[in-house]
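Q: fold the following, please.
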Amino acid sequence: MSTWQEFAERTPELAARVRARLEAFQHHVLATLRRDGAPRVSGTEVAWRGPDLVFGSMPGSRKAVDLQRDGRFALHANPGAPEDMMGGVDVKLAGRAVEVTGDEHRAWVEEVGPPSPDSHLFRLDLTEVTTTGVAEDQTHLVITRWTPTEGVRIFKRT
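A: Below is the predicted model:
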């Protein structure tokens, strides 16, 4: 597993593309695991806090409870309208969400002023980052996959 900063230091070009897609739109889709193991999807917003990719959540929200029980997540960046994808990439991240508590949480509450001081803050540690885009010649998909153990691998699909 890697923090956002570790990912960005290892693959700065890929990290810049992923960050640009995440910053292009405010709302993204987060997948968590329900108690029975079924997937749950929720809307979320992400931000960078120091070296970390994070998101906040209302107190006791289903996604927060899911992540407190099992931190595994998948995040699909908002692809926008079809015209927004022209020349862009589809972005997906996976890993473990770690709840931020204590002094760091208090500092976030003071700085950001979430709707409730009991709001949750999660740091996203990454196990996989994937981008999918169409090749310049429009003949195939180009899938770039990064993991902390394998680094960057590029696949082409026709």
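Q: C-alpha from now on. contacts and neighbour counts both.
A: Will do.
Q: just checking, what packs against the lengthiest helix in the chain?
A: Scanning the chain for the longest helix, with DSSP state H as the assignment, gives helix 12-24. Other helices and strands packing on helix 12-24, by 3 or more CA pairs under 8 Å, 6 or more residues apart in numbering; DSSP states H and E, are helix 4-10, strand 90-99.
Q: strands along the protein, start to end?
A: Assigned by DSSP state E, the strands in the chain fall at 28-33, 39-44, 47-49, 52-57, 72-76, 90-99, 120-134, 141-147, 151-157.
Q: could you point out which of those strands sits nearest Thr3?
A: strand 120-134 (4.8 Å; CA to CA).
Q: another for comparison:
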Amino acid sequence: MTSGTPVNWAGFATAVPAPADTVGARFGAYTHHVLATLRKDGSPRTTGLEVRFLGGELWLGMMPGSLKALDLHRDPRFALQANPGDGAGMGGGDVRIGGRAVEVEDAGARAGYAEEVKPPEPFHLFRTELTEVVRTRVEDDRYLVVEIWRPGEPLRTVRR
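A: The predicted structure follows:
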């Protein structure tokens, strides 16, 4: 894989298994998370969203005609922030995933998702192509530690 080429969830998990486990656990701790998309005028829109990790993919399902789906049709870039909950359960740190969302029209893929998730019909279904994963945490009550991963690059850790 070349630097900057987006990967799916399985590609991220293969590249950096331990961080992927932590990120997956943070998203798995809660059902709802925050999705940021770009409005028609370029300003950000944040909305709640459920996400699913199935078959090596990170999936985003949405109601038909939702503003976030319309945003992603216009500009597929997104950022997805894990729900921090009450803050007490953030032992895994704060995590964010950035990338592009690609709408899935394939009937087989949609049926597999629907069988597993049971979303209300009809629905938009997007698979994600990851361009960045960031984890921020506090270490030893002294340091802010930021771990940044991008496709084709090693995990970079910054301590402040």
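Q: TM-score for this pair?
A: Here the TM-score for the pair of chains, by TM-score structural alignment, normalised by the length of structure 1, is 0.93; 154 aligned residues with a CA RMSD of 1.2 Å.
Q: follow-up on the earlier one: corresponding residues in structure 2 for the longest helix of structure 1?
A: Alignment of helix 12-24 of structure 1 against structure 2: residues 17-29, by TM-score structural alignment.
Q: thinking again about what came up before, make CSV from the helices and strands packed on helix 12-24 of structure 1 and add mean neighbour count to it.
A: Shown next, in CSV, are those (neighbours: other CA atoms under 10 Å):
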stretch, mean neighbour count
helix 4-10, 17
strand 90-99, 20
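Q: can you redo the ones you listed as a markdown table with distance to Leu121 of structure 1?
A: Formatted as a markdown table, those follow (distance: least, CA to CA, whole Å):
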| stretch | distance to Leu121 of structure 1 |
| --- | --- |
| helix 4-10 | 15 |
| strand 90-99 | 6 |
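Q: Arg153 of structure 1 is nearest to which of the ones you listed?
A: Arg153 of structure 1 lies closest, by CA to CA, to one member of the helices and strands packed on helix 12-24 of structure 1: helix 4-10, at 13.2 Å.
Q: mean per-residue distance, the closest one to structure 2?
A: Superposing on structure 2 places helix 4-10 of structure 1 at an average distance of 0.4 Å from its equivalents, by mean CA distance after the TM-score superposition for structure 1.
Q: that older thread, what's the angle from the longest helix of structure 1 to strand 28-33?
A: Here helix 12-24 of structure 1 runs at an angle of 100 degrees relative to strand 28-33 (axes from the mean of the first three to the mean of the last three CA atoms, to 10 degrees).
Q: hmm, who's touching stretch 128-144 of structure 1?
A: 18, 87-95, 145-148, 152-158 (CA atoms under 8 Å, 6 or more residues apart in numbering).
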